[in-house]
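Engineer: fold the following.
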Amino acid sequence: MSSSKIKKIHFVLNPKAGNGSPLKIFHQIEEELKSNNVQYTVFKSQGRRDIFHHVMSGDMPVCDVLCSMGGDGTIHETADALMQSGKANDFPMAVIPSGTGNAFAQTLGELQPKKAIRKILQGEAIKIDAMEIKQGAEVSYAVNIIGWGMASKVNQISDQLRALGGIRYNIASLIGIATMKKKRLALRMNQEVIDEDALLFLALNTVYTGKGMKMAPDADFSDGLIDIIMFKSANKLQVINIFLKLFSGKHIFDPRVTYKQVESFSLLSEGDELNIDGENQGSTPIDVRVIKKCITLIK
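Structural biologist: A predicted model of the protein is given here:
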């Protein structure tokens, strides 16, 4: 007799994430689904944005939960499509950790796939925030991070090191530090305008980013706030010292680090590349605001 409160799950799965982990992990959790008499359907992406277009389309089957399997980019496609399509009100979302970084899942507090699916089947739900991003006439949504400067550059480097697995984020960070250059940061937040050289800007909805980096220790999915991290002026040795503190969250006490919580902000410069939820996409200028408790997450 099944004790599961969830009776039907639709999985959206990126087979290429995490060096092929999602398919292997799906087969591991399949026994939990069968033993609990849970019906399930699976959509496997074949390329970038496939999951986004699938969720946006009319092909989505009726289900109790839409479950994302892949990396943080897969979660982004799922959540962004739910918000853009208006389906966030109809389809609760869940996550099985199966990527390389799994920052979103780590913030949720469960990195073991079998334990994650057992929790999902119990049906406990929370409402989480999203960041609405306006880039000209385009509107999209992020649930993890928006990165500028080194945060974008490091992500580009890590993309080229995917074969190395999770350690690629740390290696990419060190390469980024070795080659770092300041850029002009034009930023408006809390009625304050900042226009000066800076190394890194991150807006976060999650505690973690990369592989285990506790970037925003006070972040909360559901607090209605965006956590802002900035590194302004620092030399390479100082940035290395900050980097070593990222895994404990103690970097926020470094005098070179700014840590704030806001409801909205704008990046005003022209043509600077962005890292949105772990994907290199879009460019400044952007206007961002928090949309409070707009996605139902089964955890």
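
Engineer: CA only for contacts and neighbour counts going forward, please
Structural biologist: Fine.

Engineer: helices and strands around the helix or strand hosting residue 297, which ones?
Structural biologist: Residue 297 belongs to strand 286-298 when assigned by DSSP states H and E. The elements that strand 286-298 packs onto, with contact taken as 3 or more C-alpha pairs under 8 Å, 6 or more residues apart in numbering; DSSP states H and E, are strand 93-97, strand 125-135, strand 264-267.

Engineer: nearest to residue 276, out of these?
Structural biologist: Judged by C-alpha to C-alpha, the one of the helices and strands packed on strand 286-298 that comes nearest to residue 276 is strand 125-135, at 9.6 Å.

Engineer: the inter-axis angle of that closest one versus strand 93-97?
Structural biologist: Angle of strand 125-135 versus strand 93-97, following axes from the mean of the first three to the mean of the last three C-alpha atoms, to 10 degrees, is 90 degrees.

Engineer: tell me which of the helices and strands packed on strand 286-298 sits most buried.
Structural biologist: Ranked by mean neighbour count under mean count of other C-alpha atoms under 10 Å, these are led by strand 93-97, which reaches a mean of 28.

Engineer: quick one more, to check against the first:
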Amino acid sequence: MQVLFIVNEAAGNGKGKRVWCHLQRYLTIDYQVAFTEYEGHGQELAKKCAEDTRTKKLIVVVGGDGTIHEVVSGVLHNEFIIIGVVRAGSGNDFARYFTTFKNVKQIETYLQTEMANKTMDVGTIHLGALRHEIFVNNAGVGFDAFVTKHINKSRLKFYLNKIGLGKLSYAVAVVRGLFSFERFDVIIQANEQEWQFQQAWFVAMSNHPYFGGGMKISPSSKPNDGQIEIIIVHSIPRLKLLLVFVTVFFGKHTKFKEISFLQGNQFDIFVHANDVDCHTDGNYLGEIRQGTRIHCTVQRDAWQLISKNY
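Structural biologist: As a prediction, this is how the structure comes out:
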């Protein structure tokens, strides 16, 4: 069995390097390793590994949600590639729901089995006619992407990671941005139905429950049911939104009348505002122009994940 470790040493402000050094010390199997060197490199490495293969390969990702996003993007609909993950990021939302490896023993035990796996969906957003992006965990338009943009610019995440509190960077950025974000109106269409929301904070598209470093934004989401959940936070005062974010960590926000949930296999989203931010899996994509059609769909059985059988 061929094994490739794709390692992002910079993940979690250096946690990726520390985790890999620890793993490497105890590995007794034959393996290859490749290190990501720039944004998008994980996708290139995974795609190269998957090319022309006719036997099962295990790719073990050592990194965070962004690295996982890149690797999965590079192996979509490849029947021979199985993905395993050793978490080494700061938010690690993927690891809160999906099966991951905790140590070398689990990796080596898995390789001694019949390599059982399960297929997972990915979401896809089409931004106009020319650009599309996938998401493994979730995508978002509005405040969550606005927060992501400012986290990426800030040194706060770096310092919080240094003391093991990196996941709090999202919550701190939420409080900071609460009074500067401009809300927007949005129209969502699906199956000849239309929903209009005023003063929206964000529209989140979820393939599994967690985002933002542990917030259980979409408790009912399952990554292999052929459905995408849309969560719209709208018409809510700024200070009350802070209360909502606290309850999201426990999945209790579903009781608020200002939070709406939609479910389906495709949606069209139209934002009525100038330049609203957008992200996928915490990767900031840029600003969406007013009137842009955001077409959200799901790709069934798009990639293979290890099964927990060790």
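
Engineer: picking that back up, let's have the helices and strands packed on strand 286-298 of the first structure in TSV, adding distance to residue 20 of the first structure.
Structural biologist: Listed next are those as TSV, based on distance: least, C-alpha to C-alpha, whole Å:
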stretch	distance to residue 20 of the first structure
strand 93-97	13
strand 125-135	28
strand 264-267	35
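
Engineer: the ones you listed: which one's closest to residue 160 of the first structure?
Structural biologist: Proximity to residue 160 of the first structure (C-alpha to C-alpha) singles out strand 93-97 among these, at 21.7 Å.

Engineer: which part of the second structure lines up with that closest one?
Structural biologist: Residue correspondence for strand 93-97 of the first structure in the second structure, counting by TM-score structural alignment: residues 83-87.

Engineer: from the chain's centroid, how far away is that stretch?
Structural biologist: In terms of C-alpha atoms, centre = their mean, to the nearest Å, the centre of stretch 83-87 of the second structure is found 14 Å from the chain centre.

Engineer: how close does it sit to the first structure?
Structural biologist: The superposed stretch 83-87 of the second structure is, by mean C-alpha distance after the TM-score superposition for the first structure, a mean 1.3 Å from where its aligned residues fall in the first structure.

Engineer: now swap in stretch 239-246 of the second structure and tell me
Structural biologist: Once the two are superposed, stretch 239-246 of the second structure sits an average of 1.1 Å from its aligned residues in the first structure (mean C-alpha distance after the TM-score superposition for the first structure).

Engineer: mind listing the helices for the second structure?
Structural biologist: In the second structure, the segments counted as helices under DSSP state H are 15-26, 41-50, 65-74, 93-97, 104-111, 143-153, 156-162, 168-177, 238-248.

Engineer: what does the third one contact?
Structural biologist: The contact list for helix 65-74 of the second structure (C-alpha atoms under 8 Å, 6 or more residues apart in numbering) reads 8, 40-47, 50, 61, 83, 85, 89, 91-94, 134-136, 281-283, 303.

Engineer: which position in the second structure aligns with residue 289 of the first structure?
Structural biologist: Aligned by TM-score structural alignment, residue 289 of the first structure pairs with residue 297 of the second structure.

Engineer: which residues does its match contact?
Structural biologist: Taking C-alpha under 8 Å, 6+ apart, we find residue 297 of the second structure in contact with 123, 124, 125, 228, 265, 266, 267.

Engineer: residues near the residue nearest to residue 146 of the second structure when sequence neighbours are not counted, how many?
Structural biologist: Once flanking residues are discounted, residue 146 of the second structure sits nearest to residue 277: 5.6 Å by C-alpha to C-alpha, 6 or more residues apart in numbering. As a burial measure, residue 277 of the second structure scores 22 neighbours (other C-alpha atoms under 10 Å).

Engineer: please say which position in the first structure residue 277 of the second structure maps to.
Structural biologist: When the first structure is aligned by TM-score structural alignment, residue 277 of the second structure is paired with residue 273.

Engineer: shouldn't its match be in contact with residue 148?
Structural biologist: Yes - counting by C-alpha atoms under 8 Å, residue 148 is a contact partner of residue 273 of the first structure at 6.8 Å.
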